[in-house]
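# mind looking at a prediction? Sequence and model below.
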Amino acid sequence: MRYLRNLTLIVVLGCLVAAPVMADRLKDLARIKGVRNNQLVGYGLVVGLDGTGDSAPFTNQTFRNMMNQFGITLPDGVNPSADNVAAVTISATLPPFAKRGQEIDITVNSIGNAKSLRGGTLLMTPLKGADGQIYAMAQGSLVVGGFGAEGKDGSRITVNIPSVGRIPNGATIEREIASPFNSGDTITFNLMQPDFTTARRVVEAINGKLGPDMAYAHDATSVSVRAPRDPSQRVSFLSILENIEVDPAEEAAKVVINSRTGTIVVGQNVQVSPAAVTHGSLTVTIQENPNVSQPNPLSGGQTAVQQDTQIAVTQEPAHMFKFGPAVTLNEVVQAVNQVGAAPGDVMAILEALKQAGALRAELIVI
């Protein structure tokens, strides 16, 4: 028996209950302009694997180049065993104000057909930035969380990802990145969530703490503050700034629907204009009953199977509920729960309310 019915998704309805607005520190609301992370990447070899390396052509070429750097030339046509070698890419994040000699974590990923990097050691590999300059050198023993096992009959089992590993403090910084922190007469904060009201409140909070005309807003994102030029004074000055408490503005009314997972999140400022909603669904049931037709032994016929298909259509009772003027989020949730709407029905109702202009919120489908 097969059932064809309306798509129903598992839904988590996240309701943000109205609560008193709490002040946030400026460091939690904004980032300093120019103070940022930088990504590094490199290519190298992992050796010492227990027969789980790769056989990619570029792995053999890289191994030959490495041997040539040590003065060892392999004869033409002689390919070293690659069972214990794997070609990998290395990625890392260079934090702001990182100094030469400090160490950072790195992630190592196999780019060939290596089965596992467990037990391997990364050979010295330069890590480059987007400008092509070398900023760190990586080397060390890998920590691999995944593992795999394979039987002689071809069966295998894999837990997590054995072709990816990490090396804590596996790279040493060799080049520093200049920071604009000590340049200019101002420090600019960029809000992580652009909002004109929040930008205005940041300016008011800073001016109230440090004095009038110390801060001014460029737009909904950037707020500049006049700062001393002396580096030591600027550090102390910024320590005061980042701990100033600001009351952020309330978020705009939004309803977010994840069509893949069936998750629905409704913000607390969502309201619904007067509207009447009715919603029902059809269930189509298809049942196949094969019938065997057996001919008479003397008739010369053949046994045949005939399909007897029965199709039934049932319609669930449609529920109707009415929203009054200026309905709040809690009232919307209560009305939907009272009629027992399924997750898929909730999505359909919200989309229909938006099309009708009754949903006073931005509907976002991801």
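All right, it came through fine. All values reported here derive from a predicted model rather than from experimental measurement.
# going forward, measure contacts between C-alpha atoms and count neighbours the same way
Will do.
# tell me where the stretch 51-200 of the chain has helices.
With helices called from DSSP state H, counting those that start in this stretch, the stretch 51-200 of the chain shows them at 57-69, 196-210.
# what is the last one packed up against?
The reference is to helix 196-210. Contacts defined by 3 or more C-alpha pairs under 8 Å, 6 or more residues apart in numbering; DSSP states H and E place helix 196-210 against strand 215-217, strand 222-226, strand 245-246.
# one more structure, for comparison:
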Amino acid sequence: MIARLLLLAMVLLAAQPAAAASRIKDIAELQASRDNQLIGYGLVIGLNGTGDSLRNAPFTEQSLRAMLQNLGIATEGGRARAKNVAAVIVTANLPPFVQSGMRIDASVSSLGDATSLAGGTLVMTPLRAADGEIYAVAQGPVIVSGFQAEGQAETLTQGVPTAGRVPNGALIERHVEATFNDMLMLTLQLRNPDFSTALRVTDTINAFTNRRYGASLASEQNSRTVVIRKPKGVSAARFYAELENLPVEVDSPARVVVDERTGTVVIGNDVRISRVAISHGTLTVRVTEMPRVVQPEPFSRGETETEPFTVIDADRPDAKLAVLDGPDLQTLVAGLNRLGVKPDGIIAILQGIKSAGALQAELVLQ
């Protein structure tokens, strides 16, 4: 019963109707509107003795001295012994169309041997893009979800205390120039490439533009790309706003995704299995050593000896034979349930079916 509940829970998402309609905005994105990655090096201060060991992380001490000198504080002579400072790498994603003065979230990760960033504050850190220019500056308190408790004989760590976030901590100083409204062609990129889905997106957009503008404006390029010509007399933003909510029936190849580390199995709705017989069970072999003592005959000159005696017993109590023939997902799940196996056994069965050539789907191992 437990195995059935686990398997039904695993395929719950996959058991949706095959012709589920999704909006264009949910299955594709505009090529012009993409994020830009930012990165920077900074310091987190105010830690409660959980910062970098400055002897083991010399770059932290160098950064601390440089920061103090920029603030007009002389740091000549002696070595800093503070444990409340940690060197960090700060990352952020610059969304499209943002303007100067807006705020975005920043992620902070320890670079040295700090044990926790909880309670710390990120000092002013410039964030640069791939072109080397500064696009944002991050500063603010670091929010850490993990924690670490330590005693003399045991240490408990929950989550990752050496990484955190600064919500709305990055202030945009320079925006990326965007000429979206001047674009004459809009390029859609499907998140899950598929030729059938690309054709359906094209046909849906053309059906709308024929009614609205009297012309077919979309054309498919490949399994991922759909190009749309912007009509005259309307801005690109308004035109795409009319298109992004159009419903499209999404198609996808038959696929079985297996994660052997967590025992997760996700079976797509279009997965089929040719008729195949499967035997599954656990073989238990017991080897028992029972040495026996052998006594000599009475009044003989023999000696008492011990001779080996081994008992080997092989048993397969849970062996079952089932015939699987999967014309649809429900039949496949019912066939696997008849075997009464756990998710790790299902993974082994699916790999065996694929090796036998009976699994009519792509098997993805993670």
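Cool, the structure landed. Given the structure is predicted, the values throughout are model-derived calculations rather than measurements.
# can you pull the TM-score for these?
Superposed pair, TM-score by TM-score structural alignment, normalised by the length of structure 1: 0.83. Supporting alignment: 340 aligned residues with a C-alpha RMSD of 2.9 Å.
# dump the helices and strands packed on helix 196-210 of structure 1 to TSV, plus mean neighbour count and distance to V339 of structure 1.
TSV is the format used below for those (neighbours: other C-alpha atoms under 10 Å; distance: least, C-alpha to C-alpha, whole Å):
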stretch	mean neighbour count	distance to V339 of structure 1
strand 215-217	21	49
strand 222-226	20	47
strand 245-246	20	42
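# mind jotting down where the strands sit in the stretch 51-200 of structure 1?
For the stretch 51-200 of structure 1, the strands defined by DSSP state E, counting those that start in this stretch cover 85-94, 103-110, 121-128, 134-141, 147-150, 156-159, 164-173, 186-191.
# so which of the ones you listed is the most surrounded?
strand 85-94 (a mean of 23; mean count of other C-alpha atoms under 10 Å).
# that strand vs structure 2, mean deviation?
Once fitted to structure 2, strand 85-94 of structure 1 is off its aligned match by 1.2 Å on average (mean C-alpha distance after the TM-score superposition for structure 1).
# distance from the chain centre to that strand, please.
Centre-to-centre, strand 85-94 of structure 1 and its host chain are 21 Å apart (C-alpha atoms, centre = their mean, to the nearest Å).
# which elements pack onto it?
strand 38-47, helix 57-69, strand 103-110.
# mind doing that once more with 6 Å?
strand 38-47, strand 103-110 (3 or more C-alpha pairs under 6 Å, 6 or more residues apart in numbering; DSSP states H and E).
# the shortest one vs structure 2, average offset?
Taking mean C-alpha distance after the TM-score superposition for structure 1, the mean distance separating strand 103-110 of structure 1 from the aligned residues in structure 2 is 1.3 Å.
# that strand vs strand 85-94, what angle?
140 degrees (axes from the mean of the first three to the mean of the last three C-alpha atoms, to 10 degrees).
# figure out which of the helices and strands packed on helix 196-210 of structure 1 is closest to G262 of structure 1.
Checking these against G262 of structure 1 by C-alpha to C-alpha gives strand 245-246 as the closest, at 35.0 Å.
# start to end distance for stretch 222-241 of structure 2?
23 Å (C-alpha to C-alpha, to the nearest Å).
# ok, and what's touching that stretch?
Here stretch 222-241 of structure 2 makes contact (C-alpha atoms under 6 Å, 6 or more residues apart in numbering) with 181, 184-190, 193-195, 198, 217-220.
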